[in-house]
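Undergrad: Return atomic coordinates for the entry below.
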Amino acid sequence: MDIWKLSRTRCDDIQKVANRTELRKDYKLYSQIDGSSGSVMDNIAEGFERNGNKEFIQFLSISKASCGETRSQLYRVFDRGFITMEEFIELKEQTLVLSKMIGGFLNYLKKSDFKGSKYIAE
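TA: The predicted model follows:
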């Protein structure tokens, strides 16, 4: 899924920032942004594996919220001087694009008549 692939890339981008800056020394903030960016991709994967749209929608909603949490934490990373304004803007915009993609997929699933593979009679 494209949204999972993109969320994986965003998670990796956060890790790269931590590895090349002093963010890795701010353990609490690093742990929070690492956790929230990982939560985006993890909840997409977990919801998909549930094989039902209701559960998938629930997990996508959590994933979208984690995307917002990551974006908020990026402000803190910037405010504490770990990244430049340009890096902040790029990362923030990328998380915004991902959030919109997740939201679009959520809307699609909510309107879909397909309930998921676990509801198909064999």
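Undergrad: CA only for contacts and neighbour counts going forward, please
TA: Fine.
Undergrad: quick one: contacts for the residue nearest the centre of the chain?
TA: By C-alpha atoms, centre = their mean, the chain has its centre lying nearest to V40, at 2.8 Å. By C-alpha atoms under 8 Å, 6 or more residues apart in numbering, the residues touching V40 are S7, I62, S63, K64, S66, C67.
Undergrad: here's the other one to compare against:
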Amino acid sequence: MNDYKDLKVWQEAINLVEEVYQIINSFPKNETYALADQLKRAVVSIPSNISEGASRNTLKEYIQFLYIALGSSSEVETQLIIAERLGHIENIDSTFEQITKVRKMLNKLINTLKQKL
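TA: Okay, here's the model as predicted:
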């Protein structure tokens, strides 16, 4: 398929990973092996699934991996909401905006690829 590193959605997902890791660094120590670890796995899976899908042989497989990335973006958002409600973080509106941006880009790419099926 494409070189995934050229995909704007992959680049924005990498930006999201960096942003979330910075947020996680402010978590209390007791969350290091709980919510923080789950959040790391979820956010890293977004660009990882984009790249894996782009490296597949069929559009159908590519789309499936993009759906997984989309699901992971919702998982990240939910976990950040939980962290916010628990008082671990605050003022992360820009991160929520970045999640929305990535989600919109994923949906657009999915719809574009579905039209090619």
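Undergrad: about what we covered before: find the pair from the contacts of V40 of structure 1 with maximum spatial separation.
TA: Maximum pairwise distance among these (C-alpha to C-alpha): 13.2 Å, between S7 and I62.
Undergrad: ok, the two, which is more surrounded?
TA: For S7 of structure 1 versus I62, neighbours defined as other C-alpha atoms under 10 Å are more numerous around S7 (25 against 18).
Undergrad: which residues does the more buried one contact?
TA: S37, V40, M41, L98.
Undergrad: Aligned to it, what sits in structure 2?
TA: Under the alignment defined by TM-score structural alignment, S7 of structure 1 corresponds to A13 in structure 2.
Undergrad: D34 of structure 1 now?
TA: Alignment note: D34 of structure 1 maps to K40 in structure 2; criterion TM-score structural alignment.
Undergrad: Count the neighbours of its match for me.
TA: 15.
Undergrad: does it belong to a helix or a strand, and which?
TA: Under the criterion of DSSP states H and E, K40 of structure 2 resides in helix 35-54.
Undergrad: Where in structure 1 does the helix or strand hosting S74 of structure 2 fall?
TA: Secondary structure from DSSP H and E places S74 of structure 2 in helix 59-85. Here helix 59-85 of structure 2 aligns to structure 1 at residues 53-79, judged by TM-score structural alignment.
Undergrad: Now do the contacts for G38 of structure 1.
TA: Contacts of G38 of structure 1 (C-alpha under 8 Å, 6+ apart): R8, C11.
Undergrad: And it, how far from G104 of structure 1?
TA: G38 of structure 1 sits 20 Å away from G104 of structure 1, going by C-alpha to C-alpha, to the nearest Å.
Undergrad: next one: Q94 of structure 1
TA: 15 Å.
Undergrad: One more: R24 of structure 1?
TA: To G104 of structure 1, R24 of structure 1 is 33 Å away according to C-alpha to C-alpha.
Undergrad: Looking at these two, which is more packed in?
TA: R24 (16 against 12).
Undergrad: Tell me if I'm right that that one and A18 touch.
TA: Yes: contact status for R24 of structure 1 versus A18: in contact at 5.0 Å, counting by C-alpha atoms under 8 Å.
Undergrad: list the residues that contact both of these two?
TA: In contact with both R24 of structure 1 and A18: Y30, using C-alpha under 8 Å, 6+ apart.
Undergrad: Stretch 104-112 of structure 2 aligns to what range in structure 1?
TA: By TM-score structural alignment, stretch 104-112 of structure 2 lines up with residues 100-108 in structure 1.
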